[in-house]
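> sharing a sequence plus its predicted fold:
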Amino acid sequence: MLKGPGCISEQGSQNMMAGGRILLLTLGLLCLLSSAYAARKDDVRVLIDVSGSMKHNDPHKLRAPALRLLVGLLPEGSTSGVWTFGQYVNMPVKLGRVDRRWKKLARAESKRIHSRGLHTNIEEVLKRASFGWTKPDKNTRRSLILLTDGMVDISRDAKKNAASRRRILKNILPRLKKAGVRLHTIALSAGADKALLKQLSAVTGGDYIQVDNARSLERAFLKLFEKAAPVDSLAIEGNRFKLDTSVHDMTVLIFRKGAKPVVLLNPQGKAFDYQKHPRNFSWNQEQSYELITVKKPMAGEWIIKGSKDPDNRVMIVTNLKLETSDLPPSILAGDKVLVEAELLNKGKRITRESFLSLVNFQVEVNGKTRYPMLDTGNGADSKKGDGRYSIDLTGKLGGGDQLLIIRAKGATFERQFRYTLDNFLSIVDVRLTEDKSAKHFYLSIIPHIEIIDPESLHIKIKLEGGESPVAHQEPGGLWVAEIDKKNEGKFVTIIVDAKRHTGGKVQAKIKKKLVLEKVIKENHAASPATEKKNDNHVKEKSAHDKQNSQKEDTKTEEHGKTNWFLVGWIILVVNIVLAIIGILIFKLWKKKKMSQEAEDDKDVAL
């Protein structure tokens, strides 16, 4: 049957429909791929304690410059907000997209941080700041940073405070974990509820930091920023760093020692500082650090004229990014530690062999040992030539805090990522002390709640000879067993069963001898033989000194009487010289003080 030129056959119609479906499917796949390669957005919410106890623990309100540091480091396009809490909860900086306007508001509001709150309502601030977070979001990295110096305190009634603490652990904490929120905590004083803060961080995969004084807050915020919103950074070697042409923006953080300002030299040798810099610079100066952000910086070698500090950073925004695998903040010795890294160009993994053959991937541990990362398909690496480099560090890390620097270094560029984790050698610590009467031992068992659930803890103690002392839980999570001193010298076995925060079960078996560790003093007791030898030596020395004394007396007599007139003149001359030196020192000190006061006035005016 013939059809007109404007007609379409049934077969052609079906072909067109099939083609349309293929086109739509292709477009859908492209969208999925682009979203898969898109970088995760960061949502960082900051919770700051403004209770009255901060007058003592942070008298100079150093929470403010610490917050300004975090604000300056947050990448544009991320989401953030600031909550303060005492008896009531306020949100001085509204939750929103981080841009220049948001940062300006946050810096201004940081100056209003106070210490007038009557209580410490941790429960309410956690509820308010995490509102709406009920299920995980694969496209968003969610983080809470909680800074406090106290305990849960909502009332004068201890029962109400205890009930609030239980609600945090039973209701809020499981919801945060389910929603994929990492809760990072900072304890600013010895009076903070460390057990609670450690548990909040451990369960959610966050970091816990103990800060001894407010001066350390800025560095604590820096460490948590690198966990909450990790960005690419460059190595600083001898106060020099190199920028490649793919860098769009850079942020330079320099910690200062003393009043000397920071100077930054670009590749052409031009010097810039806080008072004199181009429009594409944003320069913030605080008492202890300077934070410089540069839009479209010049490629080449830059020089920092300022203090060398291990916490100085150069962070960059670039299309050529180093992506690394997530690592837990705390591990137990023997846990598998697999580190993986890849380079992304505009969100897509680079697999081109001609490019990657010129790039060296490695992990540096504690600034000492370096391990190469490979893409050979052998050992820790799952697939050869896929552009994802791997290294298995299981069993290669020491105990305690471990600093890992993951690097990708090419002929014209370098990227690095810093990560800290705490490697625990056991799930508990065991200590032995004695009571004041010296009739009993106290066997203390301290669980590491960073890696185990304290409520799942089950402890058995077996004493040599068959006795089984009972351990009782003390406030703060400590377990203590009392053992009669007559068992001194015997061995005791402690068996601890617990559940990991990751879900698995773990057991520790520790054998300890009931002997107190004696402190070795400088003047420790010597053996009888040594005492006898020393005694003879003292006698010999005494006789020798007596003989010398007699000789000296004889010599003195032979020289005749002292010339006291000459001695008097010498003393007078020495006193005159000392008086002149004292006057000169006082004048120099007074001049320096006046100069310093003038410089302080100048800083205030700025």
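Yep, that arrived.
> every contact and neighbour count from this point should use C-alpha atoms.
OK.
> sec struct for the nearest residue to residue 419 once chain neighbours are set aside, please.
Distances taken as Cα to Cα, 6 or more residues apart in numbering place residue 404 nearest to residue 419, at 5.1 Å, with adjacent residues excluded. State at residue 404, reduced to three classes by DSSP: H, G, I helix; E, B strand; the rest coil: strand.
> separation between residue 404 and residue 322?
For residue 404, the distance to residue 322 (Cα to Cα, to the nearest Å) stands at 14 Å.
> how about the helices of the stretch 1-150 of the chain, start to end?
10-37, 54-57, 63-73, 100-110, 122-129 (DSSP state H, counting those that start in this stretch).
> no wait, the stretch 151-300 of the chain
For the stretch 151-300 of the chain, applying DSSP H, counting those that start in this stretch gives helices covering 158-167, 173-178, 194-204, 217-228.
> can I get the ones you listed in a markdown table with distance to residue 27 and mean neighbour count?
As requested, the helices of the stretch 151-300 of the chain are exported to a markdown table (distance: least, Cα to Cα, whole Å; neighbours: other Cα atoms under 10 Å):
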| stretch | distance to residue 27 | mean neighbour count |
| --- | --- | --- |
| helix 158-167 | 48 | 15 |
| helix 173-178 | 33 | 18 |
| helix 194-204 | 37 | 24 |
| helix 217-228 | 33 | 21 |
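> the structure to be compared is supplied as follows:
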Amino acid sequence: MAFIARLPLLLLFCLGISARAEDVPPPTPSADVRILIDVSGSMKKTDPLNLRAPALRLLISLLPADAQASLWLFAEEPKLLLPLGKTDVAWKRKALNSSGRITSNGLFTHIEAALNQASEDWKNATALAGKRHLILLTDGKVDISKEAEKSTESRQRILSDVIPRLQQLGVQVHTVALSGDADHELLKKLSQDSGGSHEAIEAAEQLERMFAKVVSKATPHDTVPLQGNKFTIDPSIQEFSLLVFLGPNAEPTRLVLPNKMEASEIMLLPNIHWRHEAGYDLITVDHPDPGAWELIAKTDPDNQVMVVTDLKLVVKDLPNYLTTGETINISAHFTDQEGTITKDEFLKLIDLRLRHNGEEQALSPDAAKPGYFSTALKDLLPGKHTLSISADGKTFKREINHSLEVVEQLVASKVSVDVATMPQQLIVALTANKDLLDVKNTRIMAKLSNAYGQSTDVAVPGGDGVWTLKLPLPSPQELLTINFSVIAKTLQGKDIKPSVSPLVLNSQTLAQLLAPAPEKAPPPPEPVPAPEKKPEPVKPPPAEPKQAEETHEAAPSGEQSAPESHKTSSWVFTGIAVIVINLIVIAGGWFGYRAYVKRSTAKRQALLNELAPIDTK
């Protein structure tokens, strides 16, 4: 009876163990974004209408729900406007309300303190490295005191200490300079050396467009093509957001649904949400009807249709900066809830194309990676470029747009490892462009920084246009950042500071450097005819052994006292019950998992079938 009384508790105990074992940690955010807004007194002149507020509201609205973000204002010191949190509906509501606290009353512009405070909790490189972003808006220069020397020292610390630390943490800095008086050299250095982006505008009226571009770099989103103000929504799309930029005295925006009904800010349907600002409309539609939609508004190249869907076009690792002579290798694939789609019946319908400067080239299936398509783009001229990768699946369309800047490569770098020396050496060879630089008046310094904040300046030896830096190869556990500073003259005698791509050495980059070059596979050997085998005689099966006779005698009864026997029997049954219950829980989990896989597979197949074109033959 005692065992029966304990059975419910045992069942709860076992179920508790099973539940804890199946606990899943929260998903990693798709991005970690820190937004820094300048509120110094100079903004009264550069942004008299406080257009930073509606621009910030647009940026907040465009953040995906699976990211995390925080808002900061800075002048003489940074102030936290909204703590770090998941960018869900509740966080966005608070963020939108807090945008009204943007002012222009600060005394100074302490960019160094703002960068340090906003990134303080980023202690080391983690799974979020590469997904960390700082968005910095300012209209001025580093200005922390009435004493000019202190501001100069702060600016130098950004170059020597802050940038290497952000590089080691995998942070991309996206800078927006509002006015020609901003320190463009510093802001571009911040973005270029961290792999971020830099935008310069002269009027606050352009802020909303710039913020839309920046947020698309920090948190890329799926889009469908908007052609002639028309776009197509397929059955896989759960939600779309239409961003429409408005010019002066623009007519009210209207949206025509597939059933020819019209919606506007004053005529809304239950599933349509409309945010109107003086410079833009942001229209979000939940569970939209599949079919052809039309926008009634002035055509604008920055208008876009962002979608939430399980069927995603993924294009990874597109750079924000490129040097002349570099090639962009573009790789694209489709994913759904189950991962990369590799079904031939789906992939053979896809037409993937890259558009650049009015020209198109196809992405071809990658034989080495099932489900992937690839192409290469090279010989880009210096300046800003926009790439468009579009996919046409006959019944659905996807598009990804990406802007980048190509900078003149005045000093090229090449990294290698000398494995013949002991200890092994890291070799960085720097080569100047003799057609543009006076190599006799070119000097190169390297700043070596480790993960502990220690740094060393080293003059790179060399001459006649070639400089070589040799260092002991760091171990995979170490983290080393190398930033180069070049002082040179052009052939016309003009002083310039050419940029050289920084080098961040960690376990991943070291593994790439040490990886052996792929060898060509040897040709298959000539087939050798197999010798004829004579049939072997069939052996009779071995005789089965006789079953051993039982010789065990029954244990004499009464060897243990009655209470002890009852106690042992109770715990034996208890142990058996625990095992049985766990087996039931495991079996239930297994069959539940099988059911989940079956449902997911059926859902994927149903989606692909729904998107497949109808065979008219």
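Ah, there it is. All values derive from a computational prediction rather than experimental measurement.
> where does the TM-score land?
Overlay of the two chains. TM-score (TM-score structural alignment, normalised by the length of the first structure): 0.65; 427 aligned residues with a Cα RMSD of 3.4 Å.
> list the buried ones in the host helix or strand of residue 469 of the second structure?
With secondary structure defined by DSSP states H and E, residue 469 of the second structure is part of strand 466-472. Residues of strand 466-472 of the second structure classed as buried: 466-469 (neighbour count, 16 or more other Cα atoms under 10 Å).
> stretch 46-65 of the first structure too?
Within stretch 46-65 of the first structure, judged by 16+ other Cα under 10 Å, the buried ones are 46-54, 57-58, 61-65.
> swap in stretch 262-281 of the second structure?
Residues of stretch 262-281 of the second structure classed as buried by neighbour count (16+ other Cα under 10 Å): 262-265, 272-274, 276, 279-281.
> closest to residue 364 of the first structure out of the helices of the stretch 1-150 of the first structure?
helix 63-73 (24.2 Å; Cα to Cα).
> and that closest one, how far from the second structure on average?
The superposed helix 63-73 of the first structure is, by mean Cα distance after the TM-score superposition for the first structure, a mean 0.9 Å from where its aligned residues fall in the second structure.
> so what does residue 78 of the first structure match up with in the second structure?
Alignment note (TM-score structural alignment): residue 78 of the first structure maps to residue 67 of the second structure.
> swap that for residue 582 of the first structure, please
For residue 582 of the first structure, no residue is aligned by TM-score structural alignment.
> how distant is the helix or strand hosting residue 582 of the first structure from the center of its chain?
For residue 582 of the first structure, the host element (DSSP H and E) is helix 564-605. On the basis of Cα atoms, centre = their mean, to the nearest Å, helix 564-605 of the first structure sits 45 Å off its chain's mean C-alpha point.
> hmm, residue 388 and residue 401 of the second structure touching each other?
Yes - Residue 401 of the second structure lies in contact with residue 388 (Cα atoms under 8 Å); the separation is 4.5 Å.
> mind checking which of these two has more residues around it?
Per other Cα atoms under 10 Å, whichever of residue 401 of the second structure and residue 388 has more neighbours is residue 401, with 20 against 17.
> how far away is the more buried one from residue 445 of the second structure?
In terms of Cα to Cα, residue 401 of the second structure sits 37 Å off from residue 445 of the second structure.
> so residue 533 of the first structure, which of the three states?
Under three-state DSSP, residue 533 of the first structure falls in the helix class.
> would you mind measuring from it to residue 539 of the first structure?
Per Cα to Cα, residue 533 of the first structure is found 10 Å from residue 539 of the first structure.
> identify the contacts common to those two.
The overlap between the contact sets of residue 533 of the first structure and residue 539 (Cα atoms under 8 Å, 6 or more residues apart in numbering) is empty.
> mind listing what the nearest residue to residue 118 of the second structure once chain neighbours are set aside touches?
Ranked by Cα to Cα, 6+ apart and with sequence neighbours excluded, the top spatial neighbour of residue 118 of the second structure is residue 34, at 6.5 Å. Residue 34 of the second structure makes contact with 69-72, 118-119, 133-135, according to Cα under 8 Å, 6+ apart.
> identify the residue of the first structure aligned to residue 34 of the second structure.
By TM-score structural alignment, residue 34 of the second structure lines up with residue 45.
> just residue 144 of the second structure next, same as before
So, by TM-score structural alignment, residue 144 of the second structure is matched to residue 154.
> and the end-to-end length of stretch 319-333 of the second structure?
18 Å.
> tell me where the stretch 351-500 of the first structure has helices.
Using DSSP H, counting those that start in this stretch, helices in the stretch 351-500 of the first structure cover 353-356.
> so how far is residue 252 of the first structure from residue 240 of the first structure?
Taken as Cα to Cα, the span from residue 240 of the first structure to residue 252 of the first structure is 12 Å.
> looking at the two, which is more packed in?
residue 252 (20 against 14).
> what's the closest non-adjacent residue to the equivalent of that one over in the second structure?
By TM-score structural alignment, residue 252 of the first structure lines up with residue 242 in the second structure. Sequence neighbours aside, residue 305 is the residue nearest to residue 242 of the second structure in space, at 4.5 Å (criterion: Cα to Cα, 6+ apart).
> assign that neighbour to helix, strand or coil.
Classified using three-state DSSP, residue 305 of the second structure is strand.
> what residue of the first structure matches up with it?
Residue 305 of the second structure maps onto residue 314 in the first structure, by TM-score structural alignment.
> show me the contacts for that match.
Going by Cα under 8 Å, 6+ apart, the list of residues near residue 314 of the first structure reads 233-236, 250-253.
> again, but for residue 110 of the first structure
Residue 110 of the first structure neighbours (Cα under 8 Å, 6+ apart): 64-65, 67-68.
> what's it aligned with over in the second structure?
By TM-score structural alignment, residue 110 of the first structure lines up with residue 99.
> now do residue 129 of the first structure
Using TM-score structural alignment, residue 129 of the first structure pairs with residue 118 in the second structure.
> how close does its match sit to residue 136 of the second structure?
11 Å.
> one more: residue 212 of the second structure?
14 Å.
> in stretch 495-508 of the second structure, which residues are buried?
Quick answer for stretch 495-508 of the second structure (16+ other Cα under 10 Å): 498-506.
> of those, closest to residue 294 of the second structure?
For these, the nearest to residue 294 of the second structure is residue 501 (44.6 Å; Cα to Cα).
> contact partners for the closest one?
Going by Cα under 8 Å, 6+ apart, the list of residues near residue 501 of the second structure reads 193, 413, 483-484.
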